[in-house]
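J.: next come a sequence and a model predicted from it.
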Amino acid sequence: MRYGLILLLFHLLCTCVRAQDTPREVLLRLFDGMRSGDSTGMAALFHPRASLNSLGEDGGLQQGSIESWLTALNQTAPGTLDEQLHYTEIRTDGGLATAWTPYTFVLNGEVHHCGTNAFQLMQTTRGTWQLLNIADTRRTTGCTLPDTTSVEQELRDLADGWHAAAARADATTYFGMLSDSAVYIGTDPAEHWTKAEFEAFARPYFAAGEAWDFTARERHVFYDPYATTAYWDELLDTWMGPCRGTGIAERNAAGEWKIVHYTLSVAVPNERMEGYRALIGKE
């Protein structure tokens, strides 16, 4: 009997440690506990000196109590509180981690407010992670529920939408999908443009309603574990013949994907390389 109890306690201890192996797992436990209305064991997620702060729409700072928050949470019916994350970005250096999580807070099934959580976590001497500080912003306007579209599909939609905007000569949408610091590299060796330079070059074509029509027949998409930076390569059907394109995109502060770099090159088949070299005077 005693042996069985020891095994059970050992199992529970190992489960608790495993559940705090990474900063992401700590956050998952935090939000799962909120949704379930059960704060049992959640105190272990927090460092004894952890702080809780909230920045309101008026710029005022409100300081909260972790203990009071956990007590109130335990008195809340399951399903009452649901903090839905748009995405999670985590950065770590040694025993310090910072997480950035834009969220929408749902109360009793209705959108209540939204904002961004900024978490700081530290790794203990036992190797587990604990929350050191939570700060958030809160607003009641412009709140939307997280998009359930997969990250890969978001990026495919971004690339397809960008090319489609050019095909219909929609300059506002096309250049709006580029970040302000974007770089576009065209097929000509001289075409290394900033966004402003590229827009100046392309403006006459868009104004005449005769911008280019590129269609992807093949695309490969890649993104980092936190879905904040992505790139893709694609094989395009164009008026020039087959081309290769490579795009890089980043999420901005609003969580939107913006294209920060794009390179376009003409795809010359190997068996036609000699003719191409002759064409450009490289025989």
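T.: It's in.
J.: hey, let's count contacts and neighbours off CA atoms from now on
T.: Fine.
J.: can you give me the strands for the chain?
T.: With DSSP state E as the criterion, the chain has strands at 46-55, 61-64, 81-85, 89-93, 96-107, 110-123, 129-137, 178-185, 192-194, 215-223, 229-238, 241-251, 257-266.
J.: so which of those is nearest Gly4?
T.: Among the strands of the chain, the nearest to Gly4 by Cα to Cα is strand 129-137 (29.0 Å).
J.: what's the closest one packed up against?
T.: Secondary-structure packing of strand 129-137 (3 or more Cα pairs under 8 Å, 6 or more residues apart in numbering; DSSP states H and E): helix 23-36, strand 46-55, strand 110-123.
J.: which residues are contacting the shortest one?
T.: So the one you mean is strand 46-55. The contact list for strand 46-55 (Cα atoms under 8 Å, 6 or more residues apart in numbering) reads 61-66, 130-138.
J.: below is an additional structure, to be compared with the one above:
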Amino acid sequence: MKKIALIIITLFALQLKAQEADIKKTIAIFFEGLHTGDTLKIKSVCSDKMILQSIMENAKGAKFDHEDISEFYKSIASIPKDMKIEERLLDHKIQIDGSMAHAWTPYEFYVNGKLSHSGVNSFQLYKDNGVWKIVYIIDTRRKAS
């Protein structure tokens, strides 16, 4: 009986690790698209109804902002080719419950190799026919000093 319980626990842990890897891959594809200005790549891992919000923090306080998804795609597509943007994820903390997942990813954002700002992304995902899709992103943004 102990062997069966151990096998079940091991299989569950392996399945959870595989799902976490799939979620990390979804987020990686999102950022590959962001870094290259490839909105089709970004759209491939996002829900059509994705919500984007940000909290900009500074010495005066915090400002909450909502970005329309179509405006987000337009802004990504309009990044000049000579401008290099890179968001470096520092960690992934992932929680999963069935077809819903949450990923917490602290980051640093660079423009042409210079640190612009940092903060945390909070991704909400759902599993759509076996594929993880991003449905909600909220992030904090603090200017580099």
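T.: Looks like it arrived, so ask away. Keep in mind it's a predicted model, so treat the numbers as computed, not measured.
J.: with distance to Ile6 of structure 1 and mean neighbour count added, can I get the strands of structure 1 in a markdown table?
T.: Putting the strands of structure 1 into a markdown table (distance: least, Cα to Cα, whole Å; neighbours: other Cα atoms under 10 Å) gives the following:
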| stretch | distance to Ile6 of structure 1 | mean neighbour count |
| --- | --- | --- |
| strand 46-55 | 26 | 16 |
| strand 61-64 | 38 | 13 |
| strand 81-85 | 36 | 20 |
| strand 89-93 | 35 | 13 |
| strand 96-107 | 33 | 20 |
| strand 110-123 | 27 | 20 |
| strand 129-137 | 25 | 22 |
| strand 178-185 | 58 | 18 |
| strand 192-194 | 66 | 16 |
| strand 215-223 | 45 | 15 |
| strand 229-238 | 47 | 19 |
| strand 241-251 | 49 | 19 |
| strand 257-266 | 51 | 20 |
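J.: hang on, Thr105 of structure 2 packs against Gln124?
T.: No. Look at Thr105 of structure 2 against Gln124 with Cα atoms under 8 Å: they stay out of range, at 11.5 Å.
J.: closest to Phe222 of structure 1 out of the helices and strands packed on strand 129-137 of structure 1?
T.: Nearest of these (Cα to Cα): helix 23-36, 20.8 Å.
J.: list the buried residues in the closest one.
T.: Pro23, Arg24, Val26, Leu27, Arg29, Leu30, Phe31, Gly33, Met34, Arg35, Ser36 (16 or more other Cα atoms under 10 Å).
J.: which residue in structure 2 aligns with the fifth one?
T.: Structural alignment (TM-score structural alignment) places Arg29 of structure 1 against Ile29 in structure 2.
J.: what residue in structure 1 is paired with Ile138 of structure 2?
T.: So Ile138 of structure 2 corresponds to Ala135, using TM-score structural alignment.
J.: for its match, what are its contacts?
T.: Contacts of Ala135 of structure 1 (Cα under 8 Å, 6+ apart): Leu52, Asn53, Ser54, Leu55, Asn117, Ala118, Phe119.
J.: spatially nearest residue to it (excluding sequence neighbours)?
T.: Excluding the flanking residues, the one nearest Ala135 of structure 1 by Cα to Cα, 6 or more residues apart in numbering is Asn53, at 4.6 Å.
J.: re earlier: turn the helices and strands packed on strand 129-137 of structure 1 into a markdown table, columns for distance to Asp237 of structure 1.
T.: Listed next are those as a markdown table, based on distance: least, Cα to Cα, whole Å:
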| stretch | distance to Asp237 of structure 1 |
| --- | --- |
| helix 23-36 | 41 |
| strand 46-55 | 50 |
| strand 110-123 | 41 |
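J.: closest one to Ile90 of structure 1 among those?
T.: helix 23-36 (7.8 Å).
J.: I'd like to know which elements that closest one is packed against.
T.: Applying 3+ Cα pairs under 8 Å, 6+ apart, one finds that helix 23-36 of structure 1 makes contact with strand 81-85, strand 129-137.
J.: tell me the angle that helix makes with strand 129-137.
T.: Angle, helix 23-36 of structure 1 to strand 129-137, by axes from the mean of the first three to the mean of the last three Cα atoms, to 10 degrees: 60 degrees.
J.: structure 1: which residue goes with Val120 of structure 2?
T.: Residue pairing (TM-score structural alignment): Val120 of structure 2 is matched to Thr116 of structure 1.
J.: distance of its match from Gly60 of structure 1?
T.: Separation of Thr116 of structure 1 from Gly60 of structure 1 (Cα to Cα, to the nearest Å): 16 Å.
J.: for Thr80 of structure 1, same thing?
T.: Distance of Thr80 of structure 1 to Gly60 of structure 1, given as Cα to Cα: 26 Å.
J.: neighbour count: the two, which is higher?
T.: Just comparing Thr80 of structure 1 and Gly60: by other Cα atoms under 10 Å the higher neighbour count belongs to Thr80, 16 against 9.
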